[in-house]
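Student: Sharing a model prediction with you, sequence too.
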Amino acid sequence: MRMPPAPLPRRVAAEFTGTAALVAVIVGSGIRADLLSGDLGVRLLGNAAASAIGLGLLIALLGPVSGAHLNPVVTLSAWWDRRREPGGDGGREVLAYLAAQLAGAVGGALLAEAMFGRAPGGSWPAGPAASPHLLLGEAVATAGLVLVVRGPARVGRPGLAPVAVAGYVGAAIWFTSSGAFANPAATVGRSLTDSFTGIAPASVPAYAAAQFLGLLLGTGLAGVLYGTVRAGAEPEPAPARRTG
């Protein structure tokens, strides 16, 4: 039997807290990696491991409360699947989730900077630039994330979601050219840190556009592979990703 959904304010609080924690893990592990090693591969390995483990834990803890979206891409993907269901919060819930995720991402980045004694806004990150091959990497990473988020519930194994999503994110950090931000809110947060995980503020719009393109591609491919969700069908839990 499914538990009744938590009240919207509690779900929004979970999205804010979870997104803040996720971005704090991503940015904080990047700052720590900068401090401990000058080897790019070692820094990437440490950041990928911390990000994947942190994301998996957050999905497991917050999934029963809000779905643990932690990512506008996941929220919009879930809304698209459930848009015809009666009795939902609809646009009100989507807007509340998106606002909480964006605020949480900014707060998480500033928290990570403060934990390491770095003044917020002391210097702006210089890269990466919005090069075409990096934007292609972002679109691929985001499309894959949508598939992995939807997959466990669609094949009848929703309990695998924390491991599946965390494992995919850890892998995508390595196999995509962009490092798999795959999260518009986290991308905004990462524009506030001049560290290993930072992104130039001027690159944020292009990265976000690539991520939303990935959302469309992933949604279409999920429909081909898994079929569409019928109105009134049991809704899927929809956890989400880093990244960024």
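Tutor: Cool, got the structure.

Student: switch to C-alpha atoms for all contacts and neighbour counts from now on
Tutor: Fine.

Student: what's the longest helix in the protein?
Tutor: In the chain, taking DSSP state H as the definition, the longest helix is helix 8-36.

Student: Give the buried residues for it.
Tutor: 8, 11-34 (16 or more other Cα atoms under 10 Å).

Student: ok, now stretch 222-231?
Tutor: 222, 229.

Student: Give me the distance from that stretch to the chain's centre.
Tutor: Centroid separation for stretch 222-231 versus its chain: 22 Å, with Cα atoms, centre = their mean, to the nearest Å.

Student: what's in contact with that stretch?
Tutor: 81-82, 84-85, 146-147, 150-151, 154-155, 235 (Cα atoms under 8 Å, 6 or more residues apart in numbering).

Student: again, but for stretch 135-143
Tutor: With Cα under 8 Å, 6+ apart, stretch 135-143 has contacts from 73, 172, 176-183, 206-207, 210-219.

Student: Next step: those residues restricted to helices.
Tutor: Under the assignment DSSP H, the contacts of stretch 135-143 contribute 73, 172, 206-207, 210-219 to helices.

Student: What is the nearest of the contacts of stretch 222-231 to R190?
Tutor: V146 (21.0 Å; Cα to Cα).

Student: these two touch, right, the closest one and V74?
Tutor: Yes - judged on Cα atoms under 8 Å, V146 makes contact with V74 at a distance of 6.9 Å.

Student: Presented hereafter is structure B, for comparison with structure A:
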Amino acid sequence: MDPVALPRRLLAEFLGTALLVTAVVGSGIMASRLSPDDVGLQLLENSIATAFALGALILTFGPISGAHFNPVVSAADWFLGRRTRTGLTATDLAGYTVAQIAGAIGGSILANLMFGLDAVSISRNQRAAGHLWLGEVVATTGLLLLIVALARSGRASAAPAAVGAYIGAAYWFTSSTSFANPAVTIGRAFTDTFAGIAPSSVPAYIAAQLAGLLAATGLLLVLYPHAGAASGDVVVHHPAPRSEETR
């Protein structure tokens, strides 16, 4: 059977990333309104909502596109699956990346509008410091190790709970609050709210996330030498549709 058609997968990646960023930004706005004088409580509310939403979105879109919602996840999938031809193709990777970035920007706009703000409000929240960049390297490396380990060990079905739990925890144990996603980072520049990041801070965050990608890829090649054989299951196995669905 043919795999899920690329346009359907790109739509799933666009919608999934958009709704993920909507959850991140929207819960951040709600938290700042409900708990205006307690930043710690705001972060708790934001992290819980994000973790639960991410798990639900992986369940929703995983069977279609794999529920990457993240260019570094897609890049790792492409790189590790090149030899075995089990992961994304270069064309897929380019399409996924564009869909994810567009979705992330759309998600910020949607969240802004839902809370009565201007559709686009460029963030002024500066996040520029070495310890924050280190936090992004750690967050991204850990995320990729988890995802590929789940796929390689045949536990991709645990990804909704495991990935959601990791991101929820990484909000707290990393200095950067774990963006770990270039598309989400770009999208969050379009909201001047609790979850925003100033455009001038975006390039360094993305560079740190790419460093995390390189670190994770190197570690995976050592820890899981045959990880590429499971690239088709990153993040979630997306099986071929039934024949009648492709007609």
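Tutor: Sure, I can see it. Source: prediction; values computed, not measured.

Student: rewinding a little: could you check which of V146 and V74 of the first structure has the larger neighbour count?
Tutor: V146 (29 against 25; other Cα atoms under 10 Å).

Student: Determine which residue lies closest to the centroid of the second structure.
Tutor: Among the residues of the second structure, the one closest to the centroid is N70, at 3.8 Å (Cα atoms, centre = their mean).

Student: check contacts around the nearest residue to it once chain neighbours are set aside.
Tutor: Leaving out its chain neighbours, the residue that sits closest to N70 of the second structure by Cα to Cα, 6 or more residues apart in numbering is N181, at 5.4 Å. Listed by Cα under 8 Å, 6+ apart, the contact set of N181 of the second structure reads 70-72, 140, 206, 209.

Student: rerun at 7 Å
Tutor: Shown in contact with N181 of the second structure (Cα atoms under 7 Å, 6 or more residues apart in numbering): 70-72, 209.

Student: any idea which of those residues is closest to V236 of the second structure?
Tutor: Using Cα to Cα as the measure, the one of these that approaches V236 of the second structure most closely is N70, at 13.4 Å.

Student: about what we covered before: show me the two of the ones in helices among the contacts of stretch 135-143 of the first structure that sit farthest apart.
Tutor: Among those, A206 and T219 lie farthest apart (Cα to Cα), at 20.0 Å.

Student: Counting neighbours, go ahead and name the busier of the two.
Tutor: With neighbours defined as other Cα under 10 Å, A206 of the first structure and T219 compare such that T219 has more, 23 against 17.

Student: average distance between the helix or strand harbouring A112 of the first structure and the second structure?
Tutor: Per DSSP states H and E, A112 of the first structure falls inside helix 91-115. Its aligned residues in the second structure lie a mean 0.5 Å from helix 91-115 of the first structure after superposition (mean Cα distance after the TM-score superposition for the first structure).

Student: buried sites along that helix?
Tutor: 93-94, 96-113.

Student: ok, now stretch 191-211 of the first structure?
Tutor: Neighbour-count burial for stretch 191-211 of the first structure [16+ other Cα under 10 Å]: 191-201, 203-204, 206-208, 210-211.

Student: among the residues you listed, which are in helices?
Tutor: 204, 206-208, 210-211.

Student: Quick check: the aligned residue for V188 of the first structure in the second structure?
Tutor: Matched by TM-score structural alignment, V188 of the first structure corresponds to I186 in the second structure.

Student: err, A209 of the first structure, not the other one
Tutor: In the second structure, A209 of the first structure lands on A207 (TM-score structural alignment).

Student: can you pull the contacts of its match?
Tutor: By Cα under 7 Å, 6+ apart, no residues touch A207 of the second structure.

Student: ditto for T219 of the first structure
Tutor: Counted by Cα under 7 Å, 6+ apart, T219 of the first structure has contacts 77, 146.

Student: Distance check, the aligned residue in the second structure for it against A204 of the second structure.
Tutor: Under the alignment (TM-score structural alignment), T219 of the first structure pairs with T217 of the second structure. According to Cα to Cα, to the nearest Å, T217 of the second structure and A204 of the second structure sit 20 Å apart.

Student: Kindly report the same for I48 of the second structure.
Tutor: 26 Å.

Student: V120 of the second structure now?
Tutor: Counting by Cα to Cα - V120 of the second structure and A204 of the second structure are separated by 22 Å.
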